[in-house]
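Student: turn this into a structure:
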Amino acid sequence: MTSLRTLWAIGLGMIAASGASAQTLYFSAIPDEDETALVERFSRVADYLEAQLGVDVEYVPVKDYPAAVTAFRNDQVQLAWFGGLTGVQARLLAPGSRAIAQGKEDMAFVTYFIAHESTGLEESAEFPKAARGMTFTFGARTSTSGRLMPDHFIRQEIGEAPDAFFADVGFSGDHSQTLRLVASGAYQVGALNFAVYDQAVADNAPEVETTRIIWKTPSYPDYNWTIRGDVDARWGEGFSDRVQAALLGMTDPDLLAAFPREGFVPATNEDYAPIEEVARQLDLLE
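Tutor: Alright, predicted model coming up:
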């Protein structure tokens, strides 16, 4: 059976070889969860957009967060579901690009700090200073909710870098893996997207049996749909607005549950100025 990673390589290779087709709108998304789930989830989104826009739409999976930004910069995809940080990175690398929609939840997103039950840590409104000296994992290195903002809030709350506060700091690669690592005890504490953890609770996932939420960060803007600035020249005047309208008009509960979001609302580049500011403070932008 052909692996998803192989499909990703073949797909991007074909697009790179032929140039972005004027007939097909390619889009991608940061791989914040397992690859299999992402392909199923976004293939259905492609079908929806195709029906709404009247053009061929194809989802292109990518192997990691930087690959999503690179594909957008190189015009291998023209539309992407980014996190706050990857969206900022992509728009800086592809001038004229703009954020056009965000989930209703993304206007005030939060990160959960979770701990293995053996730590004895309990949920508190205060930052868990009793976690000093424990092992800790972020998600992907350029994840907004899995690295950028938890890193920022750790420094803000204790005045120290994460690797000075914790005994060992790792990067799991995605939110699902962060949950698995903390649930297994491989790391005592971790930071992840609140929606991923809430969905695990709703699904009665076994990982929630050995983990608990110990702290919720202040809110910040996060995920967004970003589109390249040259799409109108290729698909016709007003095409980017039509894409935005299609996203805002997505009401199918099955499609929305895949994100998971209640719905989408308009977004602008200015909404993510706080993310760009924090990213510059942490030297995460080129």
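Student: from here on, just use CA atoms for contacts and neighbour counts.
Tutor: Noted.
Student: list the contacts of Ala161.
Tutor: By CA atoms under 8 Å, 6 or more residues apart in numbering, Ala161 lies in contact with Asp151, Ile154, Arg155.
Student: A helix includes the first one, no?
Tutor: Yes: according to DSSP: H, G, I helix; E, B strand; the rest coil, Asp151 belongs to a helix.
Student: now the second one, please; I'll put the structures next to each other:
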Amino acid sequence: MLGRFSAFLVGGALALSASSGLVALRGAAAQEAAKPPEAAKPPFVFTGIPDQDESRLVERFGKVATYLEGKLGVPVRYIPVKNYPAAVTAFSNGQVQLAWFGGFTGVQARRAVPGSQAIAQGAEDAAFKTYFIAHAGTGLTKGPDFPKEIAGKTFSFGSRASTSGRLMPEYFVRQAFAGRTPEAVFSRVGFSGDHSRTIQLVQSGAFEVGAVDYSVWDLDTKAGKVDAKAVSVIWESPTFPDYQWTVRGDVDRTYGPGFTERLRAALVGIADPAILEPFGRSRFIPVTNAAYEPLIEVGKSTGLLD
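Tutor: Just a heads-up that it's a prediction; the model follows:
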């Protein structure tokens, strides 16, 4: 009898222990569920200056967004903008955290947002070039010296804020014509808005001469968009620093310590030709704000930068 009673006590104790353990587990689970969830990181948003036709931009930046999302572990979105100043504005007001800027727009954006950094550029951007192009009807041909015969002709820049399509071409024009402005040198001056458009305007004869980003010229030529019988390169400029990825200085606070360096490493680590080719770049390399100091001096000398 005593044995059965002892067994009962032992069994009851075991049952009670199991029951208590279950209650404890449920309580712990309830406490865990009651904890406020860690705040999700907001999407990392970037943009790029619209320097060529929209279909190429969507292809280019869509691939970058997918790649960065896989490397950074946060949602990444690309948003298009209508023009160069809109890219600077989106960066300045925090609508985007990263942007693919031209040299001059990058300078403008970093001046507007203290602490922002140029972190990567194309290998080709350290020594970039402008092409001066001319309609076949002008009779102008390619030579090593600045083509002073363009004086008196109609001339198209790209965007007003473009480095290779406006800032540097205007600088070279002023150098060649004793400081005279483009408006004083040419019979008519236009601004196409982007490099692909400049090519088409000169090719059609709407403008006799224009200034374009050499990489866009090469891309459009490969794509069959350039009629060599109608338009050709007549001069290659001296080199200058141009495009770069610039990031806001507050991203580490939002996405965690070291995020900027992880982003730089991800961009420099791009090796997929499917991503690089739409940029007309062989690879991306590290860069700092100091590389663009020459553009500040040019901007001031031409009156395009205060």
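Student: circling back: from the contacts of Ala161 of the first structure, which would you call buried?
Tutor: Asp151, Ile154 (16 or more other CA atoms under 10 Å).
Student: counterpart of Val265 of the first structure over in the second structure?
Tutor: With TM-score structural alignment as the criterion, Val265 of the first structure lines up with Ile285 in the second structure.
Student: now that match: how far from Glu261 of the second structure?
Tutor: 13 Å (CA to CA, to the nearest Å).
Student: what comes up buried for stretch 210-230 of the second structure?
Tutor: Gly210, Ala211, Val212, Asp213, Tyr214, Ser215, Val216, Trp217, Leu219, Asp220, Val226.
Student: can I assume the third one sits in a strand?
Tutor: Yes: under three-state DSSP, Val212 of the second structure sits within a strand.
Student: that one -> the first structure?
Tutor: Superposed on the first structure with TM-score structural alignment, Val212 of the second structure falls opposite Leu192.
Student: contacting residues around the nearest residue to that match once chain neighbours are set aside?
Tutor: Take Leu192 of the first structure and drop its neighbours on the chain: the residue closest to it by CA to CA, 6 or more residues apart in numbering is Gly146, 4.8 Å away. Gly146 of the first structure makes contact with Thr111, Phe138, Gly139, Ala140, Asp174, His175, Ala191, Leu192, Asn193, according to CA under 8 Å, 6+ apart.
Student: which of those sits closest to Arg91 of the first structure?
Tutor: Ala140 (19.5 Å; CA to CA).
Student: need the contact list for the closest one.
Tutor: Contacts of Ala140 of the first structure by CA under 8 Å, 6+ apart are Asp32, Tyr65, Gly146, Arg147, Phe171, Ser172, Gly173, Asp174, His175.
Student: 7 Å instead, please
Tutor: By CA atoms under 7 Å, 6 or more residues apart in numbering, Ala140 of the first structure lies in contact with Gly146, Arg147, Phe171, Ser172, Gly173, Asp174.
Student: ok, now Val45 of the first structure?
Tutor: Val45 of the first structure neighbours (CA under 7 Å, 6+ apart): Leu255.
Student: Validate this expectation: it resides in a helix.
Tutor: Yes: membership of Val45 of the first structure in a helix is supported by three-state DSSP.
Student: quick one on the thing from earlier: using the three-state scheme, assign the residue nearest to Leu192 of the first structure.
Tutor: Classification of Gly146 of the first structure by three-state DSSP places it in helix.
Student: map it onto the second structure.
Tutor: Using TM-score structural alignment as the criterion, Gly146 of the first structure maps onto Gly165 of the second structure.
Student: now that match: how far from Gly11 of the second structure?
Tutor: Taking CA to CA, one finds Gly165 of the second structure at 88 Å from Gly11 of the second structure.
Student: likewise Ile275 of the second structure?
Tutor: For Ile275 of the second structure, the distance to Gly11 of the second structure - CA to CA - is 68 Å.
Student: which of these two has more neighbours?
Tutor: Ile275 (20 against 12; other CA atoms under 10 Å).
Student: quick check, the more buried one in a strand?
Tutor: No: going by three-state DSSP, the assignment for Ile275 of the second structure is helix, not a strand.
Student: counterpart of it in the first structure?
Tutor: Under TM-score structural alignment, Ile275 of the second structure pairs with Leu255 in the first structure.
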